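Novice: build me a model from this:
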Amino acid sequence: MDAELATIVKVVTPAQIPYDEWDERSSRWNLFSETETNVRIIAVPSSQVDVVGIVRWAAKHQQTDIGVRAGGHGFFSSAAVVVDMRQGFDYATVNQDTGVATIGMGQTLAALDERTHPWHMPVGVVSHTGCGLLLTGGVGYLCKSHGTSADNIIEVTIVTSDGRVHVCSKDKEPDLFFAVRGAAPNLGIVTEVKAQCYKVPDAMCTLRAWPSSLENVQRLIDWADQEAVLNDPNMTAYVALMASPDKQALCSIHVVCVGVESNENDQKYKDLIGQLDNTGDIVLLPTSRVPFSTPQTMFDAGMSKQFWYVSQAYFPGNKTLTPASLKDCVDAYSKVPLADTNAMVIWEQRGSDTTSAYHQFPSDSCAQPRHGQRWECYVFYGTADKDNAETCRTQGRAMKETILKHAQPGGRSHLTKDEPSRIEFYYGDNSERLREVVAKYDPLRIFATCNGMKF
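Specialist: Take a look at the predicted model:
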């Protein structure tokens, strides 16, 4: 079977290349995935014809454990066959008049940002992520001003399990276009997207930290919830519990402002951020204008390849975080053995439901739902120590349960198959429609169980 694949497309196996190269090609961001299934072969397409050949081979042999590496660190949970898109689809061009970019699905977000400059796509906040994120969310510093990555995709080219190439949009195969923006790994292999980008000035940024305490966390949330911050679509705040380099518990705030660069705007942002001055903070990044690429790379080091437990929850409606919910999180975080666990709890502000672009797209406009939430909360618990992995996962689940006393579940709770009802958990009210679309476009069920899902 694998010998046949080698006649269709370039393949790489562990016997062909040095261990270090194989490890780089086959590695997954979440090492829990590697405890489930070892990658046995990697297909390296150089063209869309190659991708069609790979998909037809998979359909012929009912090869259902396929994962796609779209440029950067990959999820591809439980994938024995990896399709590495980096050789043939590592490109991006942008129309300098309209800002519409044509994006190959074989590059990192950092490469995309560099190639489309001075235009920028609303993307995530870790630059070594692959472009697959564009199709499964993409929330970041432009979220309040322009929505998510998925909201800004205009057209998607995808190869489905019957070997057909579809070019879908809101006017052409709209059901597929709805589904692929949120559930692409379960529908086929995406080779290219067209998306709207935006010109963004240098960003006004700051990053500050304090010793972790309920008082400090509450002050940061209150600051972010004031109308001048909440209702400014160009101002985004992230509040987090995190560890210092010497493994002490900290709370921090990262503020990114992408409003037009002017004396008036700059003074407004400096005055707002200045409200945090002289409160015992540790200034990690002084308030200043920096290239937009700077905040895009700020969290790269902390998101390295490890055994990760990841969960996501949202606080439905335009509501702030209650003191009780913050107290429970701070208390739980104080008990985490930070010497052994890379633990982060991050509250991301999505903005007011009346002023933030994130909320202007209906929840059923694409498969990835939204809930009118002002705040979302992410839990990242990681360890590089395999012997500590299960303990880390248990700790992460405990923090998730602490948060869910006050919030609703939502998002990819874990990147492996350890959670029940993951489809409903992530896609909510869009689940039924999404199941119908997956059944229509993947009747052979080649992709229906990929990426830890099971349609």
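
Novice: rest of the way, CA atoms for contacts and neighbours
Specialist: OK.

Novice: so Thr311 touches Thr416, yeah?
Specialist: Small correction: residue 311 is Ser, not Thr. No. In this structure Ser311 lies outside contact range of Thr416 using Cα atoms under 8 Å: 11.4 Å.

Novice: distance check, Gln87 against Asp50.
Specialist: For Gln87, the distance to Asp50 equals 12 Å [Cα to Cα, to the nearest Å].

Novice: who has more neighbours, the two?
Specialist: More crowded of Gln87 and Asp50, by other Cα atoms under 10 Å: Asp50, with 17 against 14.

Novice: the more buried one touches Ala6, doesn't it?
Specialist: No. Between Asp50 and Ala6 there is no contact under Cα under 8 Å: 11.0 Å.

Novice: give me the contacts around stretch 217-235.
Specialist: Stretch 217-235 has contacts (Cα atoms under 8 Å, 6 or more residues apart in numbering) with 141-142, 144-145, 236-237, 239, 251-253, 255-259, 272, 320-321, 323, 326, 351-352, 355-357.

Novice: from these, list just the buried residues.
Specialist: With burial judged by 16 or more other Cα atoms under 10 Å, the buried subset of these is 141-142, 144-145, 236-237, 239, 251-253, 255-259, 320-321, 326, 351-352, 356-357.

Novice: take those and keep only those in helices.
Specialist: 144-145, 326 (DSSP state H).

Novice: okay if I get those as TSV plus distance to Asp175?
Specialist: Listed next are those as TSV, based on distance: Cα to Cα, whole Å:
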residue	distance to Asp175
Lys144	26
Ser145	26
Leu326	40
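
Novice: closest to Lys247 among those?
Specialist: Lys247 has its nearest neighbour among these in Leu326, at 20.9 Å by Cα to Cα.

Novice: dump the residue contacts of the closest one.
Specialist: So Leu326 contacts 214, 217-218 (Cα under 8 Å, 6+ apart).

Novice: which parts of the stretch 101-250 of the chain are helices?
Specialist: 109-116, 143-146, 174-183, 214-225, 227-230 (DSSP state H, counting those that start in this stretch).

Novice: those helices into CSV, with extra columns for distance to Leu135?
Specialist: Below are the helices of the stretch 101-250 of the chain laid out as CSV (distance: least, Cα to Cα, whole Å):
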stretch, distance to Leu135
helix 109-116, 12
helix 143-146, 15
helix 174-183, 5
helix 214-225, 28
helix 227-230, 27
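
Novice: at which residues are the strands of the stretch 201-350 of the chain located?
Specialist: With strands called from DSSP state E, counting those that start in this stretch, the stretch 201-350 of the chain shows them at 203-211, 235-243, 249-257, 282-290, 307-315, 342-349.

Novice: and this one, so I can compare the two:
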Amino acid sequence: MTDTPADSPAAPAAPWPQPPPSPYPALAASITGTVVLPGEPGYDTVRRVWNGMVDVQPAAVVRAAGADDVAPVLAFARRTGLPLAVRGGGHNVAGNGTVDGGIVLDLGALRTVEVDPIARTVTAGGGATLGDIDLATAPFGLAVPLGVVSGTGVGGLALGGGVGWLTRAHGLSVDNILSADVVLADGTQVHASAEEQPELFWGLRGGGGNFGVVTALTFRAWPLPAAVYSGNLVYGPARFENALHAFSAWSADVPDELTTIISFLVPPPEWDQGNEPIMAVGFAWAGEDHQAAAAVVNRLRDLAAPDAELVQPAAWLDWQSAVDDLFPHGSRAYWKNTSFNSLDAGFIDVLARRAREQTWRGTGFDLHHMGGAFGRVSEDTTSFPVRDARYWLNIYGFWSDPADDVHHTGFVRELAAEADPYAGGGQYVNFMGADDPALAAPSVYSGGKLARLSALKSAVDPQNLFRRNHNIAPSAPEPPSVQRQ
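Specialist: The predicted model follows:
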């Protein structure tokens, strides 16, 4: 061993390891929109979704300025392996429009709505809301079958199903989609319709966000009168069983023009209905003949006279936004749902008893009357899971205080469990909560339909890039053909 002389220069220190360069400047340079990172101005605002219980920290929120921004973001997610969430309106109760530590592709700026009043078609961007479409169509006396809260994103709603006040008259939102512009996982842009990409078109209508980023949807629109005959018949707790039995008999043969949704909740103070739970039979008539509508509603009054009511023609925009204030942005939300084929005595007893136990504000449940145009669509026309359901129960929470989390989620779970023995088994992805995604595909879709959806997934997204959803996993070695442009 040779000693180093005392006057020899010291060996150079090892260089301090440098962090790798950030990949986000290159991503920002590849798009015309903006990339918002943690710590930057506005990040805390753009990362949030409607459900206040979903409070996560994405690695980046990419706010697309147009459809051409989508492919570079998908390429970035594939290259980095970061999980990807696609957000339209951000109203999904499960919080699928955001992801912790991943990339959020925010389509919120794609809100253009174009109406062709002659052809009765409406084309909406992937970030449009129900309110955007209603504002655009109302001046022409037209409406698209959508949901019931105007802040809901059209893309997520329509791809999952779309249940609302026109369901019995004109079907679900998926039944009224004429075409979709889609960016696939590999960045390819395709147009899907009954004539082009028919298998993809089938899967999009009920399969949710599993198959690509939908940048625009074209819908069929329907004529509506300037004032829609609508309202609520209200029953107090002592009348719940009687009113439900009457509704069961009455709803068996009401015309398709009438869609009804029964709501059980403690009303907010501004409704001026007191502090006890109520049963409100809400209805909307999708036709010009108000006398015929009144006659139908009178038949229910004859069977079970309401304790109170508010029935009058209303502008469609007013009716569509009537419950918006009940579900403000940031609500803490937890939902469960299932379909039913009848309102038998046991099920009625469960609904009435649980409704009376609901002595607080912050939870509720709706019973949607299905059938009509919804039920006349054949099971295989779309990928929506169930077409023979007569009723659909949605149990929902909408509270603000985290201290209520355990109690209110418990109420939702317990009611769902008590109702389950009477259920028809249908599950609707748009009403499924955050703890449902892993089980969604096998619990929502039938065997043959699930196999077909999985094969489609293999064709268009074999690596499951679009997995931040109620996921349909890719499978099937022989997927259907999807042509890429």
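
Novice: figure out which of the strands of the stretch 201-350 of the first structure is closest to Ser78 of the first structure.
Specialist: Per Cα to Cα, nearest to Ser78 of the first structure of the strands of the stretch 201-350 of the first structure: strand 307-315, 14.1 Å.

Novice: counting contacts, what elements does the closest one pack onto?
Specialist: Where contact means 3 or more Cα pairs under 8 Å, 6 or more residues apart in numbering; DSSP states H and E, strand 307-315 of the first structure is packed against strand 375-383, helix 389-404, strand 408-409.

Novice: mind putting these in TSV, mean neighbour count and distance to Glu173 of the first structure included?
Specialist: TSV is the format used below for those (neighbours: other Cα atoms under 10 Å; distance: least, Cα to Cα, whole Å):
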stretch	mean neighbour count	distance to Glu173 of the first structure
strand 375-383	24	32
helix 389-404	20	37
strand 408-409	18	30
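
Novice: can you lay out these as a markdown table showing distance to Ile158 of the first structure?
Specialist: What follows is those, written out as a markdown table (distance: least, Cα to Cα, whole Å):
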| stretch | distance to Ile158 of the first structure |
| --- | --- |
| strand 375-383 | 30 |
| helix 389-404 | 34 |
| strand 408-409 | 30 |
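
Novice: looking at these, which is closest to Gln63 of the first structure?
Specialist: Gln63 of the first structure lies closest to helix 389-404 among those, at 29.2 Å (Cα to Cα).

Novice: that closest one vs the second structure - mean distance after superposition?
Specialist: Averaged over the aligned pairs, helix 389-404 of the first structure sits 1.5 Å from the second structure after superposition, using mean Cα distance after the TM-score superposition for the first structure.

Novice: that helix maps to which residues in the second structure?
Specialist: Counting by TM-score structural alignment, helix 389-404 of the first structure lines up with residues 405-420 of the second structure.

Novice: mind listing what the residue lying closest to Gly411 of the first structure once chain neighbours are set aside touches?
Specialist: In space, and not counting its chain neighbours, Gly411 of the first structure is closest to Tyr426: 4.4 Å by Cα to Cα, 6 or more residues apart in numbering. For Tyr426 of the first structure, the contact set (Cα under 8 Å, 6+ apart) comprises 368-369, 409-413.

Novice: Tyr426 of the first structure matches what in the second structure?
Specialist: Using TM-score structural alignment, Tyr426 of the first structure sits opposite Val444 in the second structure.

Novice: could you report the distance from that match to Leu450 of the second structure?
Specialist: From Val444 of the second structure to Leu450 of the second structure the distance is 9 Å (Cα to Cα).

Novice: of the ones in helices among the buried ones among the contacts of stretch 217-235 of the first structure, closest to Tyr378 of the first structure?
Specialist: Leu326 (13.4 Å).

Novice: now for the closest one: what does it line up with in the second structure?
Specialist: Checking TM-score structural alignment: Leu326 of the first structure goes with Ile348.

Novice: now swap in Ser145 of the first structure and tell me
Specialist: Match for Ser145 of the first structure (TM-score structural alignment): Ala169.

Novice: quick one: its match from Arg452 of the second structure, how far?
Specialist: Counting by Cα to Cα, the gap from Ala169 of the second structure to Arg452 of the second structure is 29 Å.

Novice: cool, and Thr260 of the second structure?
Specialist: 33 Å.

Novice: can you tell me how far Ile261 of the second structure sits from Gly231 of the second structure?
Specialist: In terms of Cα to Cα, Ile261 of the second structure sits 11 Å off from Gly231 of the second structure.

Novice: any shared contact partners between the two?
Specialist: 282-283.

Novice: surely Ala313 of the first structure meets Glu401?
Specialist: No. Using Cα under 8 Å, Ala313 of the first structure makes no contact with Glu401, being 10.0 Å away.

Novice: trace Ala136 of the second structure over to the first structure, please.
Specialist: Checking TM-score structural alignment: Ala136 of the second structure goes with Arg115.

Novice: burial of the closest residue to that match other than its chain neighbours, as a residue count?
Specialist: Among residues not flanking Arg115 of the first structure along the chain, Ala92 sits closest, at 6.1 Å (Cα to Cα, 6+ apart). Ala92 of the first structure has 21 neighbours, counted by other Cα under 10 Å.

Novice: cool, Pro41 of the second structure as well?
Specialist: 10.

Novice: same question for the one 4 residues further on.
Specialist: Neighbour count of Thr45 of the second structure, defined by other Cα under 10 Å: 8.

Novice: repeat that for the one 3 residues further on.
Specialist: The number of residues packed near Arg48 of the second structure is 20, by other Cα under 10 Å.

Novice: if we can go back for a sec, what's next to the match of helix 389-404 of the first structure, contact-wise?
Specialist: 332, 334-338, 347, 350-351, 354, 362-363, 395-397.

Novice: go on, stretch 356-364 of the first structure?
Specialist: 143-148, 151, 231-233, 350-353, 369-372, 430.

Novice: can you tell me which residue in the second structure aligns to Asp84 of the first structure?
Specialist: Counting by TM-score structural alignment, the partner of Asp84 of the first structure is Asp106.
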